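**Q** got a predicted model here, sequence first, then my questions.
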Amino acid sequence: MTVSGTSTGESAADSGAAGENEGDAGGPRSWAGAWDALLASAPARRRGRVLQSALREAVRSGRLAAGTRLPSSRELAADLGVSRGLVTDAYEQLTAEGYLRSGRGSGTWVGDAVRAAARKTRDRAPRTPGARADFVPGTPDLALFPRAAWGATHRAVLARLPHRALGYPDPRGLPELRTALAALLTRRRGVVADPERLLVCSGVAQAMTLLGFALHGHGVRSVGLEDPGSPENSAVLGAAGLRPVLLPLDSQGLVPGAAARSGVRVVVATPAHQYPSGIAYSAARRTELLDWARSVDGFVLEDDYDGDFRYDRAPVGALQGLDPERVAYMGSVSKSMAPGLRIGWLLAPEELTEQLVERKRTMDLGNPVLEQALLADFVQQGGYDRHLRRCRAAYQRRRDTLTAALDEHFPGTEVSGIAAGLHIIALLPESYGPEVRFLARAAAAGVALRPLAYHGTARPDDGRVRLVMGYAHQSPSDITRGVGLLARAVGRG
C-alpha cells in the first residue's frame, strides 16, 4: 500500500510519487497486513463494516496520524482485494463522522479533530463531546437520577449493614438483591425468576461475556446476531471465542429458518423491543424461535435492554417466561437509572448456572456489596417503581417533541419504533438524500447522528436517509433546537 505525496485523485497510483511515505513507522504499510488478515476472515457482507472499524481504530490509536494522506480508493481496494465501492463508502462514512477530511481534487486525509481529542484525554467512554445537538441513542437522562432518594437510602443501608457483610460477597450477588430482583422481574417482565439462579453482574456486557465463556466451554463456537442489531455484541462475544453470524430480520423478528440455515445453536435476540428497529417479535415468531432452540438443543440469549419503557402499547413480556431452560435472560439498570452504576442481572438455564457462577467468581469475586444493598432497598421500598414512572412520563413527552419537530422541519418523514424505548427510527423523504452528504453536513454543523446503516449490513440503494435518533437524554427544548439546527445544516430550515 502506498501514500501519495501529490494529489490523491484516482490517478495517484500513476503519479510517480506514490511511494513517498512507504517506510514511515506510522504509515499505511505498517498496518496493511493486519487489514488483509482482518478482511480475509470477515464474511463478504461484513467487510465494509470491518474496514470502517479498522480505519477508526487506526485514527484513534495514532497509527494514522492527523494530516496523513490516505491512498486513493482504487489503490486501497486493489491492495485489500475488495471492490472500490466498498472503500469509497468507508471513506465517505468516516468523513461524515469527522475521522477523515476530503476535498474535490485534494484527496482524503486523516482529520485533526479526532486526533486532537484523543491527545487531550484517554477517556474511552462512549460519548459525543462537543456536539451542539446529540441524537446518538443509548443513554437515559442522567439528570433524572434520583439523587436525594438514593442518598437517603445510602445512609440508611450503611447504618444497618453488619460488618460481616463487607467481606467477600457471594459471587452470585447479595441474597437480598437477588430476592428483590426476582420479585421485580416476575412482576414487571413476566420472567420465571428463582433467586438461587439469578446472578448479579456488571451490566449486560458482563452477563453476555459470562455466557460466551460458558457456552464456549460447552463446545459452542458461533452465535447468531440480529441484523440490524447492536455492534457491541460482536466484540463482546468475539472476546469469549465465539464467531458472530448475522441473521436477517423482517417485520416480525428473526426471519424463520435463518438460524437453522446458519448452523448456529445460540442466538442473541431483543424480542420485547428489537434494537434498533423497535419492533416487538410477534407471538408466532417467538414460538418459532423457541421451537428452533429446542430442535438444536440450543439457547436464546435475551437482552431486555429497555423493557420497562413503553408508551402506546400493552406490555410485552419477556421471552424467558415461555421457556426458562432455553432462554438466558439479561437486563440492567443502565437504561432505567444510569449506566455508571454498572449493575445488571442474568437468569440462566440450569445447565449453565454453575459454570456461570464459577466464571463470575474467578473474574471479579462478585459485585460491590454496598451498591447491591442500596439497590435492594431501593427496589423493596418502591423507589425503583416511582423512578420508572417519572422517567416514562418524561420520555414520552420527549418522544412526542421529537416527532413533532421532525414533522415541522422534515415534512414527510416516516417514524417507526416509537411505541416503546428511548429512540425512534426516522426515514426521511428522498429529497434529503443521499445519506452520506446529509450526515457530512450534519457533522459539520455539530449535530451528532447515528444512521441505521451503522447497526447492520443492509444498504438500500434508494439513497434515502435512515436515522436512529435517541431522545431520552435531551430536554424537550434541546430536541426542538437540535432538529432546527439539523434542518438549517442540510438547507431545509
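**A** Cool, got the structure. Numbers count the residues shown, from 1 in each chain.

**Q** please make it C-alpha for all contacts and neighbour counts, starting now.
**A** Noted.

**Q** H423 is in contact with A472, correct?
**A** Yes: counting by C-alpha atoms under 8 Å, H423 is a contact partner of A472 at 7.3 Å.

**Q** number of nearby residues for S102?
**A** Per other C-alpha atoms under 10 Å, the neighbour tally for S102 reads 17.

**Q** what about versus this one:
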Amino acid sequence: MAVSQTNLAWTTLLDVGPSERGRRRLHDRLAHALRTAIRDDRLAEGAALPPSRALAEELGYSRWVVTEAYGQLIAEGYLSARVGSATRVSWTPDTSPDTAPPPRAPARPPIRYDLAPGLPDLRAFPRRRWADAVRAVTGSAVHYDLGLPDPTGHAALRTTVAQYLRRSRGADAHAASVSVSVCAGVTDGLVRTCRALRAEGIADVAVEDPGWGRLRDAATSAGLRVHPVPVDHDGLRVDDLARTPARAVIVGAAHQFPTGTVLSPARRARLVRWAREVDGFVIEDDYDAEFRYDHHPVAVMQGMDPSRVFLLGSVSKTLSPALGLGWLVAPAVMTPALRATNLVAAAPPVLDQLALATFIDRGWYDAHLRAARRRFRSRRDLLVRTLGAQVPEGRVASTAAGLHILLHLPDGADTRGAVKAAAAAGLRLADLDDYRAKRSAERGLVLGYGNISDTDIPPAVALLRQALRSTVPRPRPNAD
C-alpha cells in the first residue's frame, strides 16, 4: 500500500510474514505489519487506512482479522478512529533532541531577483491559449495519434515548423532538400547531429569562444573533439576556424551568445565556402533571434546552403523550456545517418507536439512574440537606464537583440567575487568568464532580463552595485 495523493494508505506494502504455528495469530501478524509500516514512516501521520472490509478483501482475510488488528493499534495509540470517519495514523516518530537527526548545513539564501541569462518571462507564459490548444488537440486527435510516436516527430508539427521557418526566419525547409525533425530542444538536436557527424567520420567540431557551455558539453558527449574559436565584433573568426582540424562548427549567426554579435554578411559567405572546402557542415543555433529591437530579425544562414547547414531551434526562449519542444532542420543527405545513430531518441509527447502546431497555426505564437518584443524592449531600456545611474563605471553592450546584455567592467574588477556576493544577497548573476574556454583579462557580467519583472529591476541593480562595491579592495591607512 504507498500513501496516495489523497492521503489514503491503499498501496503500502505490508509484510505480514509466514504463519508461526502456535505463536502468532493472523490478526497479530497484521497488526505487527501495520505497526512496522507506521514506525518506518511509510504510513505518515494523518494517512487514512482502507476500510476494514476493503482491506480484508484485498488481503484475502476475514473482516474480523482486520478489525482486531485495527483495534489493537488504536489501543496502542498508533491509530485513531471516529464514527463516520476513516481510521487514521496518529503516531509520529520521536523528534526530541536526543533522537533528532543531525542538523543540516544551512540552506542557500533564496534567489529574490534573477538577472541570469537563459530564460524568457515565465510569468507571461500564455497559459489560457496553451490550455486551449491542448484541449483542442485532445478532443480532435485521432486514435492512431495516441500510439507509438514517430521518432522524427508528428507530421503535423513538422509541416507547421517548416512553414514557420520559411516565412519568419528565411529558412529553406522544402522537403526535397532537407529533413525537419522534432526534438526536445536545441541541446537534444545538437547531440543527435553530432552523433550523425561522428558516424560520417567527422571527429572534430569548432565552437564559439565565448559561447554557451551546454553546446560544448553536448558535442563532447557525442564523442567529438571540441576546438574553441574566438569571436569578434563581426562574429566567428572564420580564418581562425580554418586553422583547426574541425570539419563542423556550431555558430549563432543571427545572435551570438553571449556577445550578441551578428555574423557579418562577408563572414557568412566565407563560412559557407569553408564548409564546402573541407566537405563539412555548419550547425546553426538560432538562439533567441526572434527578439530583435533595432530592425527586423536577421534571417538564418541555413537558407544560403541547406545542403551544408543544420538549423537548430526551440521554444525554450520564446515560450518556456518546460515544454521541451524544438526542431532540427538537416541536409537531406544526412537523414540516414541521423536515423541510424539516434535509434532510441525519444520524440516529445505527441499531444504537446500537436498543441504547438495548433498554437502556431492559429496565429497565437506570432501574437505572443509581438507582445513579448514590446515588453522586452521596454524592460531592456529600463535596465540600461538603471545601470547607467547606479553602475556608471560599467559599459553596456549587446543591447540590440535577445534577452540579455553585457556589462563590461574596468580591468581588475572581481566579477567572480561579485557573483558570489550577489548570490548571498539573493541576486543571481552570470560571470562572462563562465562562458569562455579560458579566463580573460576582460571583465564582464552577462545580465539577463527575460525572467525578472520591471518593478524588480531597480532593487536588483542596487544589489548588483553593492556586490561590486563589496569586492573592491579598500585602501590601507597610511602608516604615518
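**A** Nice, I can see it. These numbers were taken from a predicted model, which means no experiment stands behind them.

**Q** quickly list what's touching both of A472 and H423 of structure 1.
**A** Here A472 of structure 1 and H423 have R399 as joint contacts, going by C-alpha atoms under 8 Å, 6 or more residues apart in numbering.

**Q** contacting residues for L198 of structure 1?
**A** 172, 178, 182, 345-348.

**Q** now it: how far from P349 of structure 1?
**A** Using C-alpha to C-alpha, to the nearest Å, one obtains 10 Å as the distance from L198 of structure 1 to P349 of structure 1.

**Q** hang on, D150 of structure 2 in a helix?
**A** No: going by DSSP: H, G, I helix; E, B strand; the rest coil, the assignment for D150 of structure 2 is coil, not a helix.

**Q** to which residue of structure 1 is it aligned?
**A** Aligned against structure 1 by TM-score structural alignment, D150 of structure 2 finds its counterpart in D170.

**Q** can you map out the strands along the stretch 351-480 of structure 2?
**A** Counting by DSSP state E, counting those that start in this stretch, one finds strands in the stretch 351-480 of structure 2 at the ranges 395-397, 404-409, 427-428, 430-431, 443-448.

**Q** want to throw the ones you listed into JSON lines with distance to E284 of structure 2?
**A** JSON lines is the format used below for those (distance: least, C-alpha to C-alpha, whole Å):
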{"stretch": "strand 395-397", "distance to E284 of structure 2": "23"}
{"stretch": "strand 404-409", "distance to E284 of structure 2": "20"}
{"stretch": "strand 427-428", "distance to E284 of structure 2": "29"}
{"stretch": "strand 430-431", "distance to E284 of structure 2": "24"}
{"stretch": "strand 443-448", "distance to E284 of structure 2": "22"}
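
**Q** can I get the ones you listed in JSON lines including distance to W364 of structure 2 and mean neighbour count?
**A** Shown next, in JSON lines, are the strands of the stretch 351-480 of structure 2 (distance: least, C-alpha to C-alpha, whole Å; neighbours: other C-alpha atoms under 10 Å):
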{"stretch": "strand 395-397", "distance to W364 of structure 2": "32", "mean neighbour count": "16"}
{"stretch": "strand 404-409", "distance to W364 of structure 2": "25", "mean neighbour count": "22"}
{"stretch": "strand 427-428", "distance to W364 of structure 2": "32", "mean neighbour count": "24"}
{"stretch": "strand 430-431", "distance to W364 of structure 2": "32", "mean neighbour count": "21"}
{"stretch": "strand 443-448", "distance to W364 of structure 2": "25", "mean neighbour count": "24"}
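
**Q** so which of these gets nearest F291 of structure 2?
**A** strand 404-409 (10.5 Å; C-alpha to C-alpha).

**Q** corresponding residues in structure 1 for the closest one?
**A** Using TM-score structural alignment, strand 404-409 of structure 2 lines up with residues 423-428 of structure 1.

**Q** run through who's touching the matching stretch.
**A** Stretch 423-428 of structure 1 has contacts (C-alpha under 8 Å, 6+ apart) with 137-138, 276-278, 399, 410, 412-418, 452, 464-472.

**Q** confirm that A136 of structure 2 sits in a helix.
**A** Yes: the assignment for A136 of structure 2 is a helix, going by three-state DSSP.

**Q** to which residue of structure 1 is it aligned?
**A** So, by TM-score structural alignment, A136 of structure 2 is matched to A156.

**Q** for the aligned residue in structure 2 for A240 of structure 1, give me its contacts.
**A** Residue pairing (TM-score structural alignment): A240 of structure 1 is matched to A222 of structure 2. Counting by C-alpha under 8 Å, 6+ apart, A222 of structure 2 touches 191, 194-195, 198.

**Q** what is the longest helix of structure 2 by residue count?
**A** Taking DSSP state H as the criterion, structure 2 has its longest helix at helix 364-390.

**Q** the strands in the stretch 101-250 of structure 1, which residues?
**A** For the stretch 101-250 of structure 1, the strands defined by DSSP E, counting those that start in this stretch occupy 107-110, 133-134, 198-201, 222-227, 243-250.
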